[in-house]
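**Student:** Provided below for reference: sequence and predicted model.
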Amino acid sequence: MSTRETLRTYLFGTLIPTPAESWPGDEADLFEAGMDSLRVMQLLVFVEDKLGVNLPDHEVTPERIGTVSALVGWIESHKKSP
């Protein structure tokens, strides 16, 4: 499963109260859908545990976590090269 698919499955299966099939797209605002500071912390733990990517807390900004596409880009930028 790709980073995007894994992230979408977790977001819409656990964190966000909006079903994935009714989500308007990967550029839609996650905060408008119910993302909050507690969910952000849960997301960071998930990314580290399941994807093996450590996202530094000091880099958390609304621009990096506000959409699925932004999150995927941020995660991909921190993946270690093989």
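**Tutor:** Looks like it arrived, so ask away.
**Student:** switch to C-alpha atoms for all contacts and neighbour counts from now on
**Tutor:** OK.
**Student:** Check the spacing between T3 and L71 real quick.
**Tutor:** Distance of T3 to L71, given as C-alpha to C-alpha, to the nearest Å: 10 Å.
**Student:** hold the first one in mind and look at this next one:
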Amino acid sequence: MVESVACTAIRKIRAECLTAWAQLMEALVAERRPDRPVPPMAGTGAIGAVVHLLASTIEGGRDLSSMSGILADTAYRPLPA
């Protein structure tokens, strides 16, 4: 994910994947809570937080296996519950 920014061709695919992931998250929250609109860019912000956490963990030489609970929580916290 992090290294893909260096390659133009991969960067386009990366952007498409992250956009689809953000839209999926927003759609799932909207379906679960139709009474609470999802703020614009909420899914993008949540996905950005996850990507940053992964990059920071890798750069810090820490083990990714300990991140699963943190990543799930971070991905959904910015979205309306």
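**Tutor:** Alright, I've got the coordinates. Everything numeric in this text was worked out from a predicted model, so none of it was measured.
**Student:** what's the TM-score for these two chains?
**Tutor:** After superposition, the two chains reach a TM-score (TM-score structural alignment, normalised by the length of the second structure) of 0.37; 41 aligned residues with a C-alpha RMSD of 2.3 Å.
**Student:** coming back round to it: more neighbours: T3 and L71 of the first structure, which one.
**Tutor:** Legend: neighbour count by other C-alpha atoms under 10 Å for T3 of the first structure and L71, higher for L71 (19 against 15).
**Student:** Can you tell me the closest non-neighbouring residue to that one?
**Tutor:** Spatial nearest neighbour of L71 of the first structure, excluding adjacent residues (C-alpha to C-alpha, 6 or more residues apart in numbering): I65 at 5.1 Å.
**Student:** Verify the contact between the one you found and G73 for me.
**Tutor:** No: taking contacts as C-alpha atoms under 8 Å, I65 of the first structure lies outside contact range of G73: 9.7 Å.
**Student:** Between these two, tell me which one has more neighbours.
**Tutor:** The neighbour count for I65 of the first structure versus G73, taken as other C-alpha under 10 Å, is higher for I65 (22 against 15).
**Student:** Can you point out the buried residues in the helix ranked longest in the second structure?
**Tutor:** For the second structure, the longest helix by residue count, based on DSSP state H, is helix 8-32. Neighbour-count burial for helix 8-32 of the second structure, with 16 or more other C-alpha atoms under 10 Å as criterion, is recorded at 11, 14, 18, 21-23, 25-26, 29-30.
**Student:** Make CSV from those and add distance to S56 of the second structure to it.
**Tutor:** Shown next, in CSV, are the buried residues of helix 8-32 of the second structure (distance: C-alpha to C-alpha, whole Å):
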residue, distance to S56 of the second structure
R11, 19
R14, 18
L18, 18
W21, 20
A22, 20
Q23, 24
M25, 22
E26, 25
V29, 27
A30, 30
